[in-house]
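**Q** I'll drop the sequence and a predicted model, then ask my questions.
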Amino acid sequence: MPDTPHRPSVLFVCVHNAGRSQMAAAFLTRIGGDRVRVRSAGSAPADTVNPAVVEALAEVGIDISAEVPKVLTADAVEASDVVITMGCGDACPVFPGTRYLDWQLPDPAGQGLAAVRPVRDEIERRVRALLDDITAAS
């Protein structure tokens, strides 16, 4: 029986799981396809995803209108090869063997579409670089 290649697992975390982490997860899901497992969560999840974020992603052909913010769990962190935090501070549990990155990005909360677009574009750029990095390593 042939070995199946390891599919890296990535968890994106921000406070509300309503903006940055949702965008990052959506881009990695679209670009990475079945080469990677993707999750997102928040240390204090909002009730809904930021409408400007939904609209900004719709502009580039990604529909996250059915997504809901999810709570960060230790199990999700432990099950991930890479955890990318975006302003959640010390709320993220740390486990040995997990790679942690912190992406300093403006918070789109309360911002209009014009302010969200540059954040969206920077997240897409970083997600593409991350995917190249983690799939080359596996």
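**A** Great, that's in hand. Fair warning: this is a prediction, and the values are worked out from it, not measured in the lab. Numbers count the residues shown, from 1 in each chain.
**Q** Please count neighbours and contacts with C-alpha atoms only from this point.
**A** Fine.
**Q** show me where the protein has helices.
**A** 20-32, 51-58, 74-78, 113-137 (DSSP state H).
**Q** The longest one - contacts with which helices or strands?
**A** Under the contact definition 3 or more Cα pairs under 8 Å, 6 or more residues apart in numbering; DSSP states H and E, helix 113-137 sits against helix 20-32, helix 51-58.
**Q** So which of those helices is the most surrounded?
**A** Counting by mean count of other Cα atoms under 10 Å, helix 20-32 has the highest mean neighbour count of the helices and strands packed on helix 113-137, with a mean of 22.
**Q** In addition, the following structure is provided for comparison:
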Amino acid sequence: MSDKPSVLFVCVHNAGRSQMAAGFLEHLGAGRIEVRSAGSAPGDRVNPAAVEAMREVGIDISAATPRVLTTEAVRASDVVITMGCGDACPIFPGKRYLDWTLDDPAGRGVEAVRPIRDEIERRIRVLVNELTGDRA
């Protein structure tokens, strides 16, 4: 593990919410935070509406691929943020766990994904401030 704080975002398909959150954290964290994302039942690809919504704010997540949630990813993270994956995430002592209740962008167009994206960005800015002491 590095000296940087590390965050793992988990949602069911690792194709929308968690990928947008990872994209924002990579962008706003500017290399100061390790970023991971995974899904309890990963999809085949990242949601195209999520890719487009992020592109609108200058963040490219088109190369991201859904990954399966592993015990190792949880163990290697300081903060684990779940987004609608229920009890699929293993719990380890000493980790900070947050559950962000957010609408699932699956099957929605970009218009419906924008408010989800904007709420994720708001939460990521708070998280960056908490982890680094800097306003993002």
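**A** Sure, I can see it. Bear in mind that the values here come from a model prediction, so they are computed numbers and not experimental data.
**Q** After superposition, what's the TM-score here?
**A** After superposition, the two chains reach a TM-score (TM-score structural alignment, normalised by the length of structure 2) of 0.95; 132 aligned residues with a Cα RMSD of 1.0 Å.
**Q** Tell me the spacing between the residue of structure 2 positioned farthest from its centre and Arg67 of structure 2.
**A** Most distant from the centre of structure 2: Pro93, at 21.1 Å, with distances by Cα atoms, centre = their mean. For Pro93 of structure 2, the distance to Arg67 of structure 2 equals 24 Å [Cα to Cα, to the nearest Å].
**Q** And for Pro5 of structure 2?
**A** On the measure of Cα to Cα, Pro5 of structure 2 and Arg67 of structure 2 end up 21 Å apart.
**Q** Looking at those two, which has the bigger crowd around it?
**A** The neighbour count for Pro5 of structure 2 versus Arg67, taken as other Cα atoms under 10 Å, is higher for Arg67 (20 against 16).
**Q** Look up the closest residue to that one, ignoring the ones flanking it.
**A** Ala38 (4.8 Å; Cα to Cα, 6 or more residues apart in numbering).
**Q** Distance check, that neighbour against Asp60 of structure 2.
**A** 18 Å.
**Q** Could you check which of the two is surrounded by more residues?
**A** More crowded of Ala38 of structure 2 and Asp60, by other Cα under 10 Å: Ala38, with 26 against 17.
**Q** what does the more buried one align to in structure 1?
**A** The alignment partner of Ala38 of structure 2 in structure 1, by TM-score structural alignment, is Ala41.
**Q** separation between that match and Glu78 of structure 1?
**A** 13 Å.
**Q** Check Asp107 of structure 1 too.
**A** In terms of Cα to Cα, Asp107 of structure 1 sits 25 Å off from Glu78 of structure 1.
**Q** Can you give me the neighbour number for Val77 of structure 1?
**A** 26.
**Q** Let me see the contact set for Arg128 of structure 1.
**A** Leu28, Ile31 (Cα atoms under 8 Å, 6 or more residues apart in numbering).
**Q** quick one: what's aligned to it in structure 2?
**A** So Arg128 of structure 1 corresponds to Arg125, using TM-score structural alignment.
**Q** Look up how far Leu131 of structure 2 lies from that match.
**A** 10 Å.
**Q** Next: Ile124 of structure 2.
**A** According to Cα to Cα, Ile124 of structure 2 stands 10 Å off from Leu131 of structure 2.
**Q** more neighbours, the two?
**A** Per other Cα under 10 Å, whichever of Ile124 of structure 2 and Leu131 has more neighbours is Ile124, with 21 against 16.
**Q** OK, contacts around Ile33 of structure 2?
**A** So Ile33 of structure 2 contacts Lys4, Pro5, Ser6, Val7, Leu25, Glu26 (Cα under 8 Å, 6+ apart).
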